[in-house]
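Enquirer: what follows is a protein structure lacking sequence information:
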């Protein structure tokens, strides 16, 4: 099976499995797991933050990030197709009792002027906006990378208005590789920011959220409150650390393969969102084909993609090679042209 469903479909490599097997472990709960401590220090340094904490999932990072940056009744601004809003089962509303005020962005991005429109405080009865959530790269916009100037404008404005900034950085390192801009620069103005290890980096699970020492101290409370306390977490931390050491620079290969696939889809007459990184969204209706039928036809030929809304999504990752892309293009040709 050529699995382009998501970059979460990766399997641990032989080298990663050896790292897991040889990991030195202790009790994470009492801060005596050396491999987990090492990973947290590595991530904090990578993002230019004082501290970081290892959590079981990216969704928990978002739950914790919203919780420690807001109070009940606050308003969170985010882009209207953001992962927090669309794919986390209403977690912030349930856990933090906050409201969300989405902005209709372009390519998953929005401007200072759009934020200003949301900050009308002419009525004392209007709930306060306290947090802006950014997503880098932006999944449902097509793995898009924010332009640095726009990113800095939004973050600077947030600070000028005493708003906190939380960054869903599940695929931040894809943005780093695609833009050539280091992680510290993207993280500089964020109060909280996290990276995921189970997507393009190829680890089985886990993410780290980073911020000031004071903020991460609060994150620990929420980690336990949400059931995120672990014991011998060094086994998974070893996989994450291996991923950071071995699987970052190679993300450029995923980006190149996504572009190759996108170019082929254009040749078929598909409407394609030009990929910045490793995610390709496309619509086959301009080819006279139903997207659901195309996804089903590809699966019958051993290629797995997903239908999301009115588009199909294909995601390249470390388990997809050049031959897989060639085979996928061949399968598409057979499905489209019969």
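Expert: Right, received. Where do you want to start? From a predicted model like this one, the values you see are computed outputs, not experimental measurements. Residues are numbered from 1 along each chain as shown.

Enquirer: please count neighbours and contacts with C-alpha atoms only from this point.
Expert: OK.

Enquirer: where exactly do the strands run in the stretch 101-250 of the chain?
Expert: 129-135, 164-169, 192-196, 207-211 (DSSP state E, counting those that start in this stretch).

Enquirer: can those go into TSV with extra columns for mean neighbour count?
Expert: Formatted as TSV, these follow (neighbours: other CA atoms under 10 Å):
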stretch	mean neighbour count
strand 129-135	24
strand 164-169	26
strand 192-196	29
strand 207-211	28
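
Enquirer: and those strands: which comes nearest residue 245?
Expert: Among these, strand 192-196 comes nearest to residue 245, with 14.1 Å by CA to CA.

Enquirer: and that closest one, what other elements does it pack with?
Expert: On a contact count with 3 or more CA pairs under 8 Å, 6 or more residues apart in numbering; DSSP states H and E, strand 192-196 meets helix 58-69, strand 164-169, strand 207-211.

Enquirer: what is the burial count for residue 99?
Expert: 18 (other CA atoms under 10 Å).

Enquirer: swap that for residue 277, sorry
Expert: 29.

Enquirer: hang on, the earlier thing: possible to save the strands of the stretch 101-250 of the chain as JSON lines with distance to residue 33?
Expert: Shown next, in JSON lines, are the strands of the stretch 101-250 of the chain (distance: least, CA to CA, whole Å):
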{"stretch": "strand 129-135", "distance to residue 33": "30"}
{"stretch": "strand 164-169", "distance to residue 33": "25"}
{"stretch": "strand 192-196", "distance to residue 33": "20"}
{"stretch": "strand 207-211", "distance to residue 33": "15"}
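
Enquirer: wait, which of those is closest to residue 8?
Expert: So among these, strand 192-196 is nearest, using CA to CA, at 10.1 Å.

Enquirer: okay, one more to line up with it:
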């Protein structure tokens, strides 16, 4: 048995999803003429209460387009120091937008309205202009932590009061929503733009969506093109996204439950120093010295289990569509006998 806990990006389309992809009606999306892409964009926008959507190859692209649309050179982006836009997008905020970054040391990847208010810079010639706040929900490097609606509402209120734009990196937003029971439109109403990923726990092979008002998405289409994201008969991929939104959202709860079981198991083991609070489908834990992540992962691989190093003594597990109950039981068995 091969068990892959490296990421939820390793998921493969189900047979039913593949069937939906092969049956898709397609056209040229650069001309706005792919009916399946148009249907996906409309579906996602409606779900989050936005006017329009844009289908892109990746979540990095949707985040980078959002930053480009919301900022000008010499502006700054405020975010948590664990944020994906800072940690894992190759410094794109600087390369693509000429923007600076203002990092906040939040708690498990989450920042508060109070922290943001303190971080907003006064207007001086020698300082970048605080322009955009980015929240990541769930927060990957924070252990899959979840912002509550009340927490996001407070941040949204502050941003509107201070004239800042607010973007949601919602790569795993549905993992949060199946836990909180909140509606996507209630979240969407708080943000100027929203990015959602289809190729993680939702199981599509490719794609993310950027959502916002009509004027924002019109501008975003131009930036998608200049970044090389214009696709032609992309409806085959969009069909997978439609299928995922129709069939794979509620089952994310299973992934979250399995992650919590892994977290509880790890907390009981003597060679584990600590486990981040498990709120969704990500488990991050620290090993007791002198056990190192590299040697630990090598031993796991001999048992057919693959995971990611997240530091010299830190490991990440991510549960997903292709991580079954049988795989969970096998993983727990291996961990208990490690």
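Expert: Perfect, I can see it now. Computed from a predicted model, the values in this text were never measured in an experiment.

Enquirer: fetch the TM-score of the aligned pair.
Expert: Here the superposed chains carry a TM-score of 0.97, computed using TM-score structural alignment, normalised by the length of the first structure; 334 aligned residues with a CA RMSD of 1.1 Å.

Enquirer: and the helices and strands packed on strand 192-196 of the first structure: which comes nearest residue 267 of the first structure?
Expert: Of these, nearest to residue 267 of the first structure by CA to CA is strand 164-169, at 32.4 Å.

Enquirer: tell me, the closest one lands on which residues of the second structure?
Expert: The alignment of strand 164-169 of the first structure onto the second structure (TM-score structural alignment) spans residues 165-170.

Enquirer: how big is the offset of that stretch relative to the first structure?
Expert: Its matched residues in the first structure lie on average 0.5 Å from stretch 165-170 of the second structure after superposition (mean CA distance after the TM-score superposition for the first structure).

Enquirer: re earlier: out of the strands of the stretch 101-250 of the first structure, nearest to residue 308 of the first structure?
Expert: When these are ranked by proximity to residue 308 of the first structure (CA to CA), strand 129-135 comes first, at 18.2 Å.

Enquirer: what sits up against the closest one?
Expert: Strand 129-135 of the first structure is contacted by residues 66, 69-70, 74-79, 82-83, 108, 119, 158, 162-170 when judged by CA atoms under 8 Å, 6 or more residues apart in numbering.

Enquirer: not counting its own residues, what contacts stretch 40-47 of the first structure?
Expert: 50-54, 183-184, 187-188, 208, 210-211.

Enquirer: which bit of the second structure covers it?
Expert: The aligned range for stretch 40-47 of the first structure is 41-48, by TM-score structural alignment.

Enquirer: wait, is residue 16 of the second structure part of a helix?
Expert: Yes - per DSSP: H, G, I helix; E, B strand; the rest coil, residue 16 of the second structure lies within a helix segment.

Enquirer: and it, how far from residue 172 of the second structure?
Expert: 22 Å (CA to CA, to the nearest Å).

Enquirer: more neighbours, these two?
Expert: residue 172 (27 against 11).

Enquirer: my guess is that one contacts residue 199, does it?
Expert: No - using CA atoms under 8 Å, residue 172 of the second structure is not in contact with residue 199; the gap is 9.8 Å.

Enquirer: if we can go back for a sec, out of the helices and strands packed on strand 192-196 of the first structure, which comes closest to residue 25 of the first structure?
Expert: Nearest to residue 25 of the first structure, of these and by CA to CA, is strand 207-211 at 17.7 Å.

Enquirer: tell me what angle that closest one forms with strand 192-196.
Expert: Calculated by axes from the mean of the first three to the mean of the last three CA atoms, to 10 degrees, strand 207-211 of the first structure forms an angle of 160 degrees with strand 192-196.

Enquirer: so what secondary structure elements neighbour strand 207-211 of the first structure?
Expert: Using 3+ CA pairs under 8 Å, 6+ apart, strand 207-211 of the first structure is in contact with helix 34-47, strand 51-55, helix 58-69, strand 192-196.

Enquirer: now that strand on the second structure. Mean distance?
Expert: Per aligned residue, strand 207-211 of the first structure averages 0.5 Å (mean CA distance after the TM-score superposition for the first structure).

Enquirer: quick revisit: distance between the match of strand 164-169 of the first structure and the chain's centre?
Expert: Relative to its chain's centre, stretch 165-170 of the second structure lies at 11 Å (CA atoms, centre = their mean, to the nearest Å).

Enquirer: can you show me the helices along the stretch 51-200 of the first structure?
Expert: 58-69, 83-86, 91-96, 112-118, 148-160, 172-179, 183-187 (DSSP state H, counting those that start in this stretch).

Enquirer: please identify the most buried of those helices.
Expert: helix 58-69 (a mean of 24; mean count of other CA atoms under 10 Å).

Enquirer: once aligned to the second structure, how far is that helix on average?
Expert: Relative to the second structure, helix 58-69 of the first structure is 0.3 Å off (mean CA distance after the TM-score superposition for the first structure).

Enquirer: sorry, back to before: mind putting the helices and strands packed on strand 192-196 of the first structure into JSON lines with distance to residue 247 of the first structure?
Expert: Output for those, formatted as JSON lines (distance: least, CA to CA, whole Å):
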{"stretch": "helix 58-69", "distance to residue 247 of the first structure": "18"}
{"stretch": "strand 164-169", "distance to residue 247 of the first structure": "16"}
{"stretch": "strand 207-211", "distance to residue 247 of the first structure": "15"}
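
Enquirer: out of those, nearest to residue 228 of the first structure?
Expert: Between residue 228 of the first structure and those, the tightest spacing by CA to CA is seen for helix 58-69, at 8.0 Å.
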